[in-house]
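Engineer: Please find the sequence and the predicted model below.
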Amino acid sequence: MKTYKKVPLPFIGQKRNFLKHFIPVLQQNIPNNGAGWTIVDVFGGSGLLAHIAKRTLPQARVIYNDFDNYAQRLHHNAATERLRQKCQAMVSERKNQRLTPATQSRLIAEIETFNGFVDVQTLASWFLFSGKQAKDWTDLKSKTWWNGIAQSPYAEADDYLDGLEIRQQCFTELLPEFAGQPNTLLLLDPPYVSTAQGAYANEQYFGMVQFLQLADKMKPPFVFFSSTKSELPAYVDYVCREQVGNWQVWEGCQKVAIKARLNYNAAYEDNMVWRFD
């Protein structure tokens, strides 16, 4: 099966920069190509973690919780490519240049009369300044647009989700089914607390209360992704030092950190934390 090292369609928060760390962690801790193991991508997002887990450990059962309905976007990949070509032909501004009001108005008219599926998240990646998000079409068309239209065509990616078991459940329903079960790895990449979540299916889906629910119910083995923007490292240091809450799950964790950048003047640190024993 083909292995994708980046997502076929744009998604805020995809973890492709962690793959060189994530793959060895899987290989070093799960034997026999994953035979007898279940891997649950609890906050599935773009499905990249689930996809890589299945390609790395093909004998494992891999569950992708497609809460944000990324599979639907992939299903309409051909329509998104048709719309990309139409929009590209209408824009004369240079790459990364702000669009004139006239160009933006023409594009909005074209999109609203387009005969096919309209993928708002992909459109936001074309027309909003780096790192900006839109919660829906009404929100997107009210913003200032820039020329960030993808230059390369979107290829068919029907095989991207091959081999995955797809669910669509809130993590509060999915986690109790699998947490603490033998040979079950939890992949935990929740929306970052206290950050913009407008690109997700439910922008109120994950706040501080939800994070505390997750922290209380999770058990090793797990791989957890987070960021200094949501203060996970500080939280882990605190609960282990004070021995409060479900602190034992964090004891002895390993961590790797990478620098990430939203745009030319906004950077932060992303973290991958894992524990298997």
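Structural biologist: Yep, it's here. Numbering: from 1, shown residues only.

Engineer: Every contact and neighbour count from this point should use C-alpha atoms.
Structural biologist: Will do.

Engineer: could you pull out the strands for this protein?
Structural biologist: For the chain, applying DSSP state E gives strands covering 38-41, 61-65, 164-167, 184-188, 222-227, 254-263, 266-275.

Engineer: just so I know, which of those strands lies nearest residue 103?
Structural biologist: Across the strands of the chain, residue 103 has its closest neighbour in strand 254-263 (24.1 Å, C-alpha to C-alpha).

Engineer: So which bits of the closest one are buried?
Structural biologist: When burial is assessed from 16 or more other C-alpha atoms under 10 Å, strand 254-263 yields the following buried residues: residue 257.

Engineer: Presented hereafter is structure B, for comparison with structure A:
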Amino acid sequence: MISIPFSGSKRNRYKEVKQIVQDQGYKKVYEAFGGSAVLSVNLFREGIVERAVINDYDRLFDLYPDYLDIKDNLIKKCLEAGFIKSNKRLNDTQREYLQSMIATIDEKYWRLLANNFVFSGKQTGTLKPSDFTYFHNDITTEKQREYLQTVQQMERVSMDYKEFLTEHYKDFDDTTIIILDPPYMNSTQKAYDNRYFFGLSATLKMLQMVKEMQVDFIFFNMIERDVIEVLKVFGFQDFKVSTRRITQTSTSSREDCLAYVRNQFS
């Protein structure tokens, strides 16, 4: 499989999702909360599904071509200045040089560049040039360019998830599966700005919507017992849950729960 630095923990669930799709014979996948869309990208790339539609809500892939060129140029300048890839912070002189270059780059690219230049614990928050203090991770762009080529062959839109599901509902049938990876309802446990996350109420509204659509779906969330409880509240009976622990820091981890729900057309 292929992935990009922003694929997160979902890349580790691809084998499970692939098995579900193959076993059940799904031919169309709709990913309502795209992000990197790593699951749909690989299902489509391997020819497992015939149609893959992703909701690139943040328009990540609109930025990607220019971001990759910016990254290549930035890496080139760093290497010319004697930077060596390391898990240790850059020295004062190198940090000053890097931050002076970052300050000249449009802020909309900072979040993407953070993977190579920002400590992992700070990459999800609001960034400023002084946060760019590292030179690490994969400094090439070949794999990301390959990933982008696949995305450009897929159907990609940018809209609210409710609009996305409503827009494509007419195409749903018994060969369709939806992937739902919303901002987690336990979002206060995550190191993110909570304005960008659902909370319980929005999660319940989403599940009500997909239940009425009578289409099978895969639902990701954080805590297994919470996932099971909310599925039961809506009367879902035919579902399987698989949970892993995801390492967050050297001293903490969290659950990552995948629920496969049969909600087929009657």
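Structural biologist: Cool, the structure landed. Worth saying up front: this structure is predicted, and the values here are computed from it rather than measured.

Engineer: Quantify their similarity with the TM-score.
Structural biologist: Superposed pair, TM-score by TM-score structural alignment, normalised by the length of the second structure: 0.80. Supporting alignment: 251 aligned residues with a C-alpha RMSD of 2.9 Å.

Engineer: follow-up on the earlier one: now the strands of the first structure as a markdown table including distance to residue 17 of the first structure?
Structural biologist: Converted to a markdown table, these look like this (distance: least, C-alpha to C-alpha, whole Å):
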| stretch | distance to residue 17 of the first structure |
| --- | --- |
| strand 38-41 | 17 |
| strand 61-65 | 20 |
| strand 164-167 | 22 |
| strand 184-188 | 16 |
| strand 222-227 | 12 |
| strand 254-263 | 8 |
| strand 266-275 | 10 |
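
Engineer: Identify whichever of those lies nearest to residue 178 of the first structure.
Structural biologist: Closest among the strands of the first structure, using C-alpha to C-alpha: strand 184-188, at 6.9 Å.

Engineer: Now do that closest one against strand 61-65, angle only.
Structural biologist: Counting by axes from the mean of the first three to the mean of the last three C-alpha atoms, to 10 degrees, strand 184-188 of the first structure points 30 degrees away from the direction of strand 61-65.

Engineer: Of the strands of the first structure, which is nearest residue 236 of the first structure?
Structural biologist: Between residue 236 of the first structure and those, the shortest gap by C-alpha to C-alpha is with strand 266-275, which sits at 10.2 Å.

Engineer: which part of the second structure lines up with that closest one?
Structural biologist: Following TM-score structural alignment, the partner segment of strand 266-275 of the first structure in the second structure covers residues 252-261.

Engineer: what's the average per-residue distance for the matching stretch once overlaid on the first structure?
Structural biologist: With mean C-alpha distance after the TM-score superposition for the first structure, stretch 252-261 of the second structure departs from the first structure by a mean of 1.6 Å once superposed.

Engineer: Quick check: buried residues in that stretch?
Structural biologist: For stretch 252-261 of the second structure, a neighbour-count test (16+ other C-alpha under 10 Å) marks 256-261 as buried.

Engineer: And stretch 205-214 of the first structure, by the same measure?
Structural biologist: 206-207, 210, 214.

Engineer: same question, stretch 212-219 of the second structure
Structural biologist: Of the residues in stretch 212-219 of the second structure, those with enough neighbours to count as buried (16+ other C-alpha under 10 Å) are 213-219.

Engineer: JSON lines please, covering these and showing distance to residue 72 of the second structure.
Structural biologist: Written out in JSON lines, the entries for those read as follows (distance: C-alpha to C-alpha, whole Å):
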{"residue": "213", "distance to residue 72 of the second structure": "44"}
{"residue": "214", "distance to residue 72 of the second structure": "46"}
{"residue": "215", "distance to residue 72 of the second structure": "43"}
{"residue": "216", "distance to residue 72 of the second structure": "41"}
{"residue": "217", "distance to residue 72 of the second structure": "38"}
{"residue": "218", "distance to residue 72 of the second structure": "36"}
{"residue": "219", "distance to residue 72 of the second structure": "36"}
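
Engineer: Counting residues, which helix of the first structure comes out longest?
Structural biologist: helix 77-90 (DSSP state H).

Engineer: the helices in the stretch 151-277 of the first structure, which residues?
Structural biologist: When secondary structure is read from DSSP state H, counting those that start in this stretch, the stretch 151-277 of the first structure shows helices at 171-178, 208-217, 232-242.

Engineer: quick one: contacts for the spatially closest residue to residue 68 of the second structure that is not a sequence neighbour?
Structural biologist: Spatial nearest neighbour of residue 68 of the second structure, chain neighbours left out: residue 141 (6.5 Å); criterion: C-alpha to C-alpha, 6 or more residues apart in numbering. Applying C-alpha atoms under 8 Å, 6 or more residues apart in numbering to residue 141 of the second structure gives the contacts 68, 71-72.

Engineer: which ones are touching the residue nearest to residue 185 of the second structure when sequence neighbours are not counted?
Structural biologist: Distances taken as C-alpha to C-alpha, 6+ apart place residue 199 nearest to residue 185 of the second structure, at 4.2 Å, with adjacent residues excluded. Contacts for residue 199 of the second structure were tallied using C-alpha under 8 Å, 6+ apart; they are 183-187.

Engineer: follow-up on the earlier one: would you reformat the buried residues of stretch 205-214 of the first structure as TSV and include distance to residue 121 of the first structure?
Structural biologist: Converted to TSV, those look like this (distance: C-alpha to C-alpha, whole Å):
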residue	distance to residue 121 of the first structure
206	19
207	21
210	24
214	27
